[in-house]
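J.: Sequence and predicted structure below; questions after.
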Amino acid sequence: MTTAVVVPAYRVAQYRRYVAGEAVSVLGDQVWYVALSWATVQLASPGVAGVVLALSAVPRLLLMVLGGPLADRFDARALMVGSDALRAVVMVAAAGIALVATDLWLLVAVALIFGTVDAVFMPAAGSLRPRLLETEQLSDGAALRELGIRAALTLGAPLGGALVTVGGLALACAVNAVTFVLSLLAIRTLRPRPLERVERREPYGAALRAGLRYLLSHRMLRPLLLVTLLFNIGFVGPMNIGLALLSEDRGWGAPGIGFLLAGFGVGAAVGALVMLRVRVRRHIGIGIALGAVGEAVGIAGATLAPNLGLAVASTVVVGLLGGPMGIMCASLTQANTDDAFRGRVSSVQALLSLGVTPLVMGLVGVLAGQFGTTAAMLGSAVVEASAALPCLLLARLRRASIS
């Protein structure tokens, strides 16, 4: 009896195209938000820029969950291509407007339209991704995607800054339109595994409720969602605002923030590279728990470090363990989600990841103001460590496997 050899995900040509297309799309998102903030500051003030950026995120967050049933009801690839095409059109229009006149209300209007169109992309991407791979490839497939997204997030902000410096908002929007076209060209070539036959006459509201019932009643996905929520609550505050506050308190200044974030980025990249070669198939809950505790130790270490060097080393640990933890959570979720609900599950996960970010950032800021940065950071570390509890206490999660 012979056993079929499953090649690593990075050797699957169409999956590489998928990762490239999604990464380029995320790169375009980052360029746009940097260009939007720059243009708003030129017209008004940093405070107004913050309000505009917050407004631009509202339709994206609201429609992200609402986009889940669409991804399950219609062709996910077509939705991704359509989102890329519409965002390219919006960016071309924004570039033309910027050449003529840049009024604040026009920027707000473009931001709202962009956020609305952008919201469809992520649930559709989450629905499509598992259908390009075999179950045994989900772990290293998630690792390859992590590398692609990490590269896009790292390059997007500097690229956006360089573009607006050279040619202002018009050039940034024009180049951004090109990124969405490139993403479109990559994604339209994909040939995912066909979905099982799904009844599509269910009303939209009923489909949304069915997705929530599916998540809340699933013995594996329900605790995984709790782990994801605790992980993100403990993580996004320190990484998005905590390190800046810490660097200010310690006198490390702007260079210190850069070094701390760079340490995290290097650690996350190394962790993803390791996961490309190491397939964790059994006792995944234990691996996730170790990652959560390790990240908590890294956050606490950065907080209590007596100098910048040790703080940077601690953020490397956060990235090194956080990357694999996220990869294991993603692959276990994909392996346990029925095809009929992939879009809705992906949309809720995205909300738990992106939706909590502004709320947690605000909470960490308030706590730091009331009790000090150290207390706020250590509190976040405790929440991060608590994500390990469901993984260790629930046998079904502790012994979970991907096969």
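T.: Looks like it came in fine. Numbering: from 1, shown residues only.

J.: rest of the way, CA atoms for contacts and neighbours
T.: Noted.

J.: those helices in the stretch 101-250 of the chain, which residues are they?
T.: For the stretch 101-250 of the chain, the helices defined by DSSP state H, counting those that start in this stretch occupy 104-118, 121-128, 138-187, 204-217, 221-237, 243-250.

J.: just those helices: most buried one?
T.: Sort the helices of the stretch 101-250 of the chain by mean neighbour count, taking mean count of other Cα atoms under 10 Å, and helix 121-128 sits at the top with a mean of 27.

J.: How far away from the center of its chain is it?
T.: In terms of Cα atoms, centre = their mean, to the nearest Å, the centre of helix 121-128 is found 12 Å from the chain centre.

J.: From the rest of the structure, what touches that helix?
T.: 22, 64-65, 67-68, 71-72, 76-77, 79-80, 83-84, 192, 339, 342-344, 346-347, 350 (Cα atoms under 8 Å, 6 or more residues apart in numbering).

J.: hang on, the earlier thing: can you tell me which of the helices of the stretch 101-250 of the chain is nearest to residue 388?
T.: helix 221-237 (7.4 Å; Cα to Cα).

J.: how much does the closest one deviate in direction from helix 204-217?
T.: Calculated by axes from the mean of the first three to the mean of the last three Cα atoms, to 10 degrees, helix 221-237 forms an angle of 90 degrees with helix 204-217.

J.: picking up where we left off before, distance to residue 59 added to the helices of the stretch 101-250 of the chain, as CSV?
T.: Shown next, in CSV, are those (distance: least, Cα to Cα, whole Å):
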stretch, distance to residue 59
helix 104-118, 5
helix 121-128, 13
helix 138-187, 19
helix 204-217, 17
helix 221-237, 21
helix 243-250, 28
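
J.: Between the ones you listed, which one is closest to residue 274.
T.: Nearest to residue 274, of those and by Cα to Cα, is helix 138-187 at 8.3 Å.

J.: which helices and strands does the closest one pack with?
T.: helix 13-43, helix 76-100, helix 253-277, helix 308-335 (3 or more Cα pairs under 8 Å, 6 or more residues apart in numbering; DSSP states H and E).

J.: Deepest-packed of those helices, please.
T.: helix 308-335 (a mean of 24).

J.: Now do that one against helix 253-277, angle only.
T.: Using the same axes, to 10 degrees: helix 308-335 against helix 253-277 is 40 degrees.

J.: List the contacts of residue 163.
T.: Counting by Cα under 8 Å, 6+ apart, residue 163 has contacts 169, 171, 172.

J.: typed the wrong thing, it's residue 84
T.: 25, 121, 180, 181, 183, 184.

J.: could I get the residues you listed as a markdown table with distance to residue 356?
T.: Conversion of these to a markdown table gives the following (distance: Cα to Cα, whole Å):
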| residue | distance to residue 356 |
| --- | --- |
| 25 | 22 |
| 121 | 19 |
| 180 | 26 |
| 181 | 30 |
| 183 | 27 |
| 184 | 29 |
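
J.: Below is structure B, check it against A:
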Amino acid sequence: MTAFRDARFRRLYVGDALSGFGDTALLLALGIWVKDLTGSNSAAGAVFLAMGLPVLFAPLAGRQIDRVRRKPLLMATNAIAGLAVLALLLVRTAEHTWIIYGVAIVHGCVAIVLMAGRNALLKDLLPDRDLASANAAFGTLFGFTRILAPLVGSGIYAAFGGHLLALVDALTFLAAITALATVRVVESPPEPTGERFGSELLAGLRYIRSVPLLSQVTVISAVAFGAVGFLEPIIFVVVEDGLQRPAAFFGVIVSVQGIGSIVAGFTGAWLLRRVGEARAIGGALIGLGLGCATLAVGATPVVLGGAIGIGLAVTWFSIGWNTTLQRHTPSRLQGRVFTTAGMLVTVPQTAAIGVAAGLIVVVDYRFLLAALSLVILLSGLRLLTHPKPTPEATPADGDPASAAGPVPPDPVPADDLVPADDPVPLGDPVPGGVLPSRRD
């Protein structure tokens, strides 16, 4: 993976590995924690709903990411997240589940800033030719994390409860802050402040609409992940009713998904080179639909095999999605484009979680799985067979980006300005400069 040639990327990667491990171990346990406290599948599924609610305000976060120096912003965000998870130490009975939901909401806010910020960091840190490699590396990391973290998290939760997990996660946020402090890069110029608030807020949406590839990928992904949202509450029913397993077996399913994620991480950059961004995303959605369909089979080996396929497909999708947005968006719009695109995809998914939490009480989960699998399959087939052409390069002034306001040319890639082992400190940014990172 060519991105690892840059020492700064390696340091960022290590910090993300540590914090991602703690996050995954804790956050996947939150649903189990609520299930144990309340005995309700719907209440457990609502944890994922709470995590998704902040996406409604994602464009506000994107605007801020594009207007300030991102390194201190992301370091502060990590600190806030670390303090927030410590509130879980107060959870004792079912009456305290509101604290778990509150932490889930904070995590949703944090994830928006960290995801968009890290992708913007990579845009400045690496040349475009290495972006797919970097995103694939994070896909592999995501896979290993999903294998190990749920097992460790489930073990700690079963032996000591969720309080120790909260402490571990808080420490991993500190690790992420330390890693960010060592990453040095020439930052992109910040967003000028002359535009009206509404114009700044909608710049990401206007830009996505102006680039046919981004528009198509966003709309089709929104439809597909609207269907994926049904899976969040259903998975607990699959575990308990379909497989006759305890709720904690959910952690095993998530761990097995990591196997597919690892394979996808090692093959994602190759796939993008072979078939292009749009077709790679379309193929990933088809794989996701097939994987979801296997969950309706009440046999543990089949469900675990489907989980591997889901992990493979989701990671391929993530690599293609992130690379597409990074390559075809100017640096100064990265925050708003990523958060807006994420909102357009996540809002249908979040709404579907709420609907599914009610439907699973009255509708057979196998019927719901069949319906959501069909929607995902058809979405992927459309993108695979009728992709929009890939833009030659990030638009410059006067090109489609003009719909989002004047877009100055991107700065020379950091690798062309700064040797990897002798970087310019972030404390000495380009005049008016701004930038940095995290999560998948």
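T.: That came through, no problem. All values derive from a computational prediction rather than experimental measurement.

J.: thinking again about what came up before, for residue 320 of structure 1, which of the helices of the stretch 101-250 of structure 1 is the nearest?
T.: helix 138-187 (12.2 Å).

J.: what is the orientation angle of that closest one with helix 308-335?
T.: 80 degrees.

J.: What's the separation between residue 167 of structure 2 and residue 153 of structure 2?
T.: 12 Å (Cα to Cα, to the nearest Å).

J.: list residues touching both of these two?
T.: Counting by Cα under 8 Å, 6+ apart, nothing touches both residue 167 of structure 2 and residue 153.

J.: So for residue 383 of structure 2, what's the nearest residue that isn't a sequence neighbour?
T.: Here the nearest residue to residue 383 of structure 2 in space, its sequence neighbours aside, is residue 282; by Cα to Cα, 6 or more residues apart in numbering that works out to 4.8 Å.

J.: For the one you found, give me its contacts.
T.: 379, 380, 381, 382, 383, 384.

J.: do residue 200 of structure 1 as well
T.: Neighbours of residue 200 of structure 1 in contact, by Cα under 8 Å, 6+ apart: residue 73.

J.: Can you tell me what residue 370 of structure 2 aligns to in structure 1?
T.: Correspondence of residue 370 of structure 2 to structure 1, assessed by TM-score structural alignment: residue 378.

J.: How many residues are close by its match?
T.: 21 (other Cα atoms under 10 Å).

J.: host element of it?
T.: helix 373-386 (DSSP states H and E).

J.: mean deviation (superposed) between that helix and structure 2, please.
T.: For helix 373-386 of structure 1, the mean deviation from structure 2 after alignment is 1.4 Å (mean Cα distance after the TM-score superposition for structure 1).

J.: related to what we said a few turns ago, for residue 224 of structure 1, find the nearest of the helices and strands packed on helix 138-187 of structure 1.
T.: helix 308-335 (7.2 Å).

J.: Report the inter-axis angle for the closest one versus helix 243-250.
T.: Going by the same axes, to 10 degrees, helix 308-335 of structure 1 makes 170 degrees with helix 243-250.

J.: helix or strand right after helix 308-335 of structure 1?
T.: Next along from helix 308-335 of structure 1, by DSSP H and E: helix 342-350.

J.: how about the closest residue to residue 104 of structure 2 other than its chain neighbours, what does it touch?
T.: In space, and not counting its chain neighbours, residue 104 of structure 2 is closest to residue 51: 4.8 Å by Cα to Cα, 6+ apart. By Cα under 8 Å, 6+ apart, the contact set of residue 51 of structure 2 is 101, 104, 105, 106, 107, 108, 109.

J.: Widest-spaced pair of those residues?
T.: Every pair of the contacts of residue 51 of structure 2 checked by Cα to Cα; the farthest is 101 and 109, at 12.6 Å.

J.: can you tell me how far residue 264 of structure 2 sits from residue 310 of structure 2?
T.: From residue 264 of structure 2 to residue 310 of structure 2 the distance is 11 Å (Cα to Cα).

J.: wait, residue 28 of structure 2
T.: Applying Cα to Cα, the value for residue 28 of structure 2 to residue 310 of structure 2 is 16 Å.

J.: What of residue 259 of structure 2?
T.: 10 Å.

J.: same question, residue 108 of structure 2
T.: With Cα to Cα as the criterion, residue 108 of structure 2 and residue 310 of structure 2 are 22 Å apart.

J.: what's the answer for residue 66 of structure 2, then?
T.: 33 Å.

J.: How about residue 5 of structure 2?
T.: 30 Å.

J.: One more: residue 276 of structure 2?
T.: 21 Å.

J.: same check, this time on residue 361 of structure 2
T.: Counting by Cα to Cα, the gap from residue 361 of structure 2 to residue 310 of structure 2 is 25 Å.

J.: How about residue 180 of structure 2?
T.: 31 Å.

J.: Residue 205 of structure 2 too?
T.: From residue 205 of structure 2 to residue 310 of structure 2 the distance is 29 Å (Cα to Cα).

J.: next one: residue 285 of structure 2
T.: 9 Å.

J.: do residue 122 of structure 2 as well
T.: For residue 122 of structure 2 relative to residue 310 of structure 2 (Cα to Cα), the value is 26 Å.

J.: And for residue 202 of structure 2?
T.: 33 Å.

J.: Check residue 383 of structure 2 too.
T.: 18 Å.

J.: and the gap between residue 214 of structure 2 and residue 261 of structure 2?
T.: 24 Å.

J.: Over to residue 99 of structure 2?
T.: Taken as Cα to Cα, the span from residue 99 of structure 2 to residue 261 of structure 2 is 31 Å.

J.: Same check on residue 323 of structure 2?
T.: 16 Å.

J.: same deal with residue 78 of structure 2?
T.: 25 Å.

J.: Next: residue 332 of structure 2.
T.: In terms of Cα to Cα, residue 332 of structure 2 sits 30 Å off from residue 261 of structure 2.

J.: Name all residues that make contact with the match of residue 370 of structure 2.
T.: 299, 300, 303.

J.: Go again with 7 Å.
T.: residue 300 (Cα atoms under 7 Å, 6 or more residues apart in numbering).

J.: tally of neighbours for residue 199 of structure 1?
T.: Number of residues near residue 199 of structure 1 (other Cα under 10 Å) recorded here: 8.

J.: export the helices and strands packed on helix 138-187 of structure 1 to JSON lines and tack on distance to residue 146 of structure 1?
T.: Listed next are those as JSON lines, based on distance: least, Cα to Cα, whole Å:
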{"stretch": "helix 13-43", "distance to residue 146 of structure 1": "9"}
{"stretch": "helix 76-100", "distance to residue 146 of structure 1": "19"}
{"stretch": "helix 253-277", "distance to residue 146 of structure 1": "6"}
{"stretch": "helix 308-335", "distance to residue 146 of structure 1": "8"}
